[in-house]
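Visitor: Take this sequence and fold it.
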Amino acid sequence: MTTKDRIYRSPMGIVGGTLLLALVGWLGLDALVNGDGRTPWLALAMLVLIVPVVAAFTVRPAVFANDDRLRIRNPLRVIVLPWGQVVSLRSGYSNEVIAKSGDKYQLWAVPVSLRARKKAARQQARAEAERAGGRKGRGGFGFGFGFGAPVGPASADDGPIRAETDQVMDDLRELLATREQAESAQGEVTVRWAYELIAPAVAGVVLLLVLLATG
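Guide: Reported below is the predicted structural model:
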């Protein structure tokens, strides 16, 4: 039986996209209702063009993972990769999955944040310093350098502090390592274009060009 999907999305992308869509909708509807002459038609064309594009690149991206496959919902495509078809998950300036065919697919919903990585590295260094201070203070000669730090060696369960998206990639790599040989995780890679977003955006471009050409 297929397990429930783990869903990974970008909270900042969703918040930013929602605010931008609200702004575009407010300005567009105001122009539609109160505009004169060709303004309502231009506003309609811009709404039909901008809304799908903004939604595609902000609120739409998501990654769904279960024991059998990885489903990547990118701005304009949906890619389904059974774990048996995945070679690796790579992190650099972007997070990518590499299929056995050699194709690479970017994980738009799991963006790399160099700032978050630096923050995690600072927190890790601080935690290690605090643990070291706690170990030095075990004999009763702490001299106050380790206030608030754990006393004694760090727990074996303490792992390295990671940026959130790097932790997501670690989780996906763990799924890959444990499930790539499973019989239910075999199959073919499928790619579907998001025509429900592409079609209205193209229609908006065509309408806008017609309006500009006949103006």
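Visitor: Please count neighbours and contacts with C-alpha atoms only from this point.
Guide: Fine.
Visitor: would you list every one of the strands in the chain?
Guide: 6-8, 62-65, 69-73, 77-82, 86-91, 95-99, 104-106, 190-193 (DSSP state E).
Visitor: And the fifth one, what's buried?
Guide: Going by neighbour count (16 or more other CA atoms under 10 Å), the buried part of strand 86-91 is 86-89, 91.
Visitor: now the helices for the chain?
Guide: For the chain, applying DSSP state H gives helices covering 11-34, 39-57, 114-136, 164-179, 195-213.
Visitor: I'd like the structure of this one too, to check against the first:
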Amino acid sequence: MTSPTPPAEPTYADRTFRSPAGLVGGVLLLLLVGWIGGDAVYRGSGRVPWLALAGLLTAVPLIVAFTLRPVVLVNDRRIRIRNPFRTITAPWTAVADVRAGYSSELFTQDGTKFQLWAVPVSLRQRKKVARQQTQKAQDDPYRRTSVHADVRDAKARIAGADQTVRELRELAERAGDGGADGAGAVVVRWAYEVIVPAVVGAVALVVLFAAG
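Guide: I've put the predicted structure just below:
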């Protein structure tokens, strides 16, 4: 008699939140730095190529860290925050709150705060949404709904970062109500693949300038 095959563990697809402006800015900065640095390496003489290489070794990891690297990955069990120099992984059961003030922040049950670099808060966009809501209230003081109104644009009336934070907070609340079975501690890992090259390049720059 054969034993029954154990059921496969459920898979949880990640949702991704990141800043499109950061991605575009990062790519443009990398192209600009690569063009200037590459030209200095190719055409420079004396210590210039070495200075350019050290500068590239310092600048490229930092540009990647602050523009291309930040991302927030979430599923029903946990949230993973990839910031410029750290990656934070936390089960939803360890999350106390997610807020958006001047920046987007996650608070764990022990009071630790982590910033969500991939979800930047735009005060300008928030004020624009507030002005639109005020204008609508003035145009319709009795809160009457026009037959031409699109009632499906509720999310469009919320600033982008605030909408993302609301979704993350809902996931955390569902986990607190028993919607997620994942439990465990918050894990923080330093991004040495970014830190080490940047430090080596900075040290090389200092040495080259001091030797000159």
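Visitor: After superposition, what is the TM-score?
Guide: Scored against TM-score structural alignment, normalised by the length of the second structure, the superposed chains reach a TM-score of 0.88; 201 aligned residues with a CA RMSD of 2.1 Å.
Visitor: Okay, buried residues for stretch 77-88 of the second structure please.
Guide: By neighbour count on 16+ other CA under 10 Å, the buried set for stretch 77-88 of the second structure is 77-88.
Visitor: In the first structure, what range does that stretch match?
Guide: Under the alignment (TM-score structural alignment), stretch 77-88 of the second structure falls on residues 68-79 in the first structure.
Visitor: ok, now stretch 28-48 of the second structure?
Guide: Mapping stretch 28-48 of the second structure onto the first structure (TM-score structural alignment) gives residues 19-39.
Visitor: now stretch 102-112 of the second structure
Guide: Alignment note (TM-score structural alignment): stretch 102-112 of the second structure is matched to residues 93-103 of the first structure.
Visitor: what's in contact with that stretch?
Guide: With contact meaning CA atoms under 8 Å, 6 or more residues apart in numbering, stretch 93-103 of the first structure is reached by 81, 85-90, 104-108, 110-112, 169.
Visitor: again, only using 10 Å
Guide: With contact meaning CA atoms under 10 Å, 6 or more residues apart in numbering, stretch 93-103 of the first structure is reached by 70, 72, 81-91, 104-114, 165-166, 169, 172-173, 189.
Visitor: filter the residues you listed to the buried ones?
Guide: Buried, going by 16+ other CA under 10 Å: 70, 72, 81-89, 91, 106-112, 165-166, 169, 172-173, 189, out of the contacts of stretch 93-103 of the first structure.
Visitor: quick revisit: for the helices of the first structure, give me JSON lines that also has distance to D158 of the first structure.
Guide: Compiled in JSON lines, the helices of the first structure are given as follows (distance: least, CA to CA, whole Å):
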{"stretch": "helix 11-34", "distance to D158 of the first structure": "27"}
{"stretch": "helix 39-57", "distance to D158 of the first structure": "36"}
{"stretch": "helix 114-136", "distance to D158 of the first structure": "10"}
{"stretch": "helix 164-179", "distance to D158 of the first structure": "14"}
{"stretch": "helix 195-213", "distance to D158 of the first structure": "45"}
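Visitor: So for T2 of the first structure, which of these sits nearest?
Guide: In terms of CA to CA, the element of these nearest to T2 of the first structure is helix 164-179, at 12.1 Å.
Visitor: and the residue mapped onto A65 of the second structure from the first structure, how many residues sit next to it?
Guide: Alignment note (TM-score structural alignment): A65 of the second structure maps to A56 of the first structure. Neighbours of A56 of the first structure under the rule other CA atoms under 10 Å: 20.
Visitor: Tell me how far A56 of the first structure lies from R38 of the first structure.
Guide: 28 Å (CA to CA, to the nearest Å).
Visitor: again with P153 of the first structure
Guide: Taking CA to CA as the measure, P153 of the first structure and R38 of the first structure are separated by 73 Å.
Visitor: Please apply the same query to K136 of the first structure.
Guide: From K136 of the first structure to R38 of the first structure the distance is 76 Å (CA to CA).
Visitor: which of the two has more neighbours?
Guide: Just comparing K136 of the first structure and R38: by other CA under 10 Å the higher neighbour count belongs to K136, 18 against 11.
Visitor: Please report the distance of that one from Y93 of the first structure.
Guide: Separation of K136 of the first structure from Y93 of the first structure (CA to CA): 39 Å.
Visitor: so what's F85 of the second structure up against?
Guide: Neighbour list for F85 of the second structure: 62, 65-66, 69-70, 189-195 [criterion: CA under 10 Å, 6+ apart].
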